[in-house]
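S.K.: Make a model of this:
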Amino acid sequence: MTDAISSILSQIRAHEMRSRGPLADAPAGNAIGPVGIGGASGATAAPGFQQTLSNAIDKVSQTQANAGTLQQAFEMGDPRADLARVMVAMQQSQVAFKATVEVRNRLVQAYQDVMNMPM
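M.R.: This is a model prediction of the structure:
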C-alpha cells in the first residue's frame, strides 16, 4: 500500500511540475517570491495545493466512472468490454481510491498534529 501512495504522490508532484511549464524555477502561487511594481509578481501563478488536490480527486473520480462504465458494458454483453479490461479498470479504481483515502488520513493527522502544537 505504501508503494501505491508513493506512486500517487509522485504523480501529483510530476503533474504539478508539468503544469508549471517553462517557469519551473518560479515560486508557487502561494510562495514568497520577487514582487514587481504594484505588489504583484510578474509570472503567472502555478496551481496551488488546493488545485493539485482537486485535480487528483477528479482523476480518481474519472477512473471510478470509467470502471463503472466498462463494468456496465460487460454486463450488457458489449464485445469490446472483455473481462480482463473490466478487472484491470476495477483494480485501478480500487487502488486509486485507497490511495486517496490514505492521503486524506495523513492530511487529517498532520492537521491534528499542527493543532496540538503548543503555542
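
S.K.: all contacts plus neighbour counts: C-alpha atoms, from now on.
M.R.: Will do.

S.K.: Contacts only, for the residue most central in space within the chain.
M.R.: Nearest to the mean C-alpha position of the chain, by CA atoms, centre = their mean, lies A56 at 2.2 Å. Counting by CA atoms under 8 Å, 6 or more residues apart in numbering, A56 makes contact with I12.

S.K.: how near is it to L107?
M.R.: Distance, A56 to L107, by CA to CA, to the nearest Å: 14 Å.

S.K.: Repeat that for S54.
M.R.: In terms of CA to CA, S54 sits 14 Å off from L107.

S.K.: how about this one, so we can line them up?
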Amino acid sequence: MDSIRPVESLLSQIETVRARPAAGSDAGGGFGAAMAAALKDVSAAQAGAADMQKRFQMEDPKVGLEDTMLAMNKATLGFQSLLQTRNKLVQAYSEIMNMQV
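M.R.: Down below sits the predicted model:
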C-alpha cells in the first residue's frame, strides 16, 4: 500500500537499526540517519498534501477530494508517528541521565 509509505519507511528503518548488532558510532549512520530519512519522508508527504490541497481549492479537475483528504491524513499520521518516536527517545534519554551511577 502506497498510502502509508512514510510510516512504513520509518518502521522498516527502525527495525533495521534494531536488528543491527551494536557497533561504534561510525556504523553507517545508524539511528540518526534513520530519523533524518524519516523526517525527510514526512516533510515530503506534508508538502505533497499541501500542494494537493491548494490544487483542489483552485478546482484542478485532476485532483479529487478523496485523494486530497487521503494525502492530508497520510501526512498527519507520518508526523504523529515521528513525533511519538521523538518523544520516546527524549524520555529514554531523560531516564538514562537521571540514573544513579
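
S.K.: what comes up buried for the lengthiest helix in the first structure?
M.R.: Ordering each helix of the first structure by length in residues (DSSP state H) puts helix 83-115 first. Within helix 83-115 of the first structure, the residues that count as buried by 16 or more other CA atoms under 10 Å are 86, 89-90, 92-100, 102-103.

S.K.: Closest one to F49 of the first structure out of these, please.
M.R.: Using CA to CA, V103 is the member of those that lies nearest F49 of the first structure, at 13.0 Å.

S.K.: wait, what's in contact with that closest one?
M.R.: Contacts of V103 of the first structure (CA under 8 Å, 6+ apart): I5.

S.K.: That one maps to what in the second structure?
M.R.: Using TM-score structural alignment, the partner of V103 of the first structure in the second structure is T85.

S.K.: show me the contacts for A46 of the first structure.
M.R.: 19-20, 27-29.

S.K.: Roughly how far does D113 of the first structure sit from I12 of the first structure?
M.R.: 23 Å.

S.K.: how close does V63 of the second structure sit to L70 of the second structure?
M.R.: For V63 of the second structure relative to L70 of the second structure (CA to CA), the value is 12 Å.

S.K.: should've said M35 of the second structure
M.R.: The value you get for M35 of the second structure to L70 of the second structure, if CA to CA is used, is 24 Å.

S.K.: wait, Q13 of the second structure sits on A34?
M.R.: Yes: assessed by CA atoms under 8 Å, Q13 of the second structure is found in contact with A34 at 5.6 Å.

S.K.: What's the average distance for the helix or strand containing L53 of the first structure when superposed on the second structure?
M.R.: In the assignment (DSSP states H and E), L53 of the first structure maps to helix 49-76. By mean CA distance after the TM-score superposition for the first structure, the fitted helix 49-76 of the first structure averages 0.5 Å away from its aligned residues in the second structure.

S.K.: Any buried residues in stretch 68-80 of the first structure, and which?
M.R.: Buried residues in stretch 68-80 of the first structure, counted by 16+ other CA under 10 Å: 68, 70-71, 73-74.

S.K.: What are the contacting residues of it?
M.R.: 81-83, 85-86, 89-90.

S.K.: Check the spacing between A38 of the second structure and R5 of the second structure real quick.
M.R.: On the measure of CA to CA, A38 of the second structure and R5 of the second structure end up 10 Å apart.

S.K.: same question, T76 of the second structure
M.R.: The gap separating T76 of the second structure from R5 of the second structure is 13 Å, by CA to CA.
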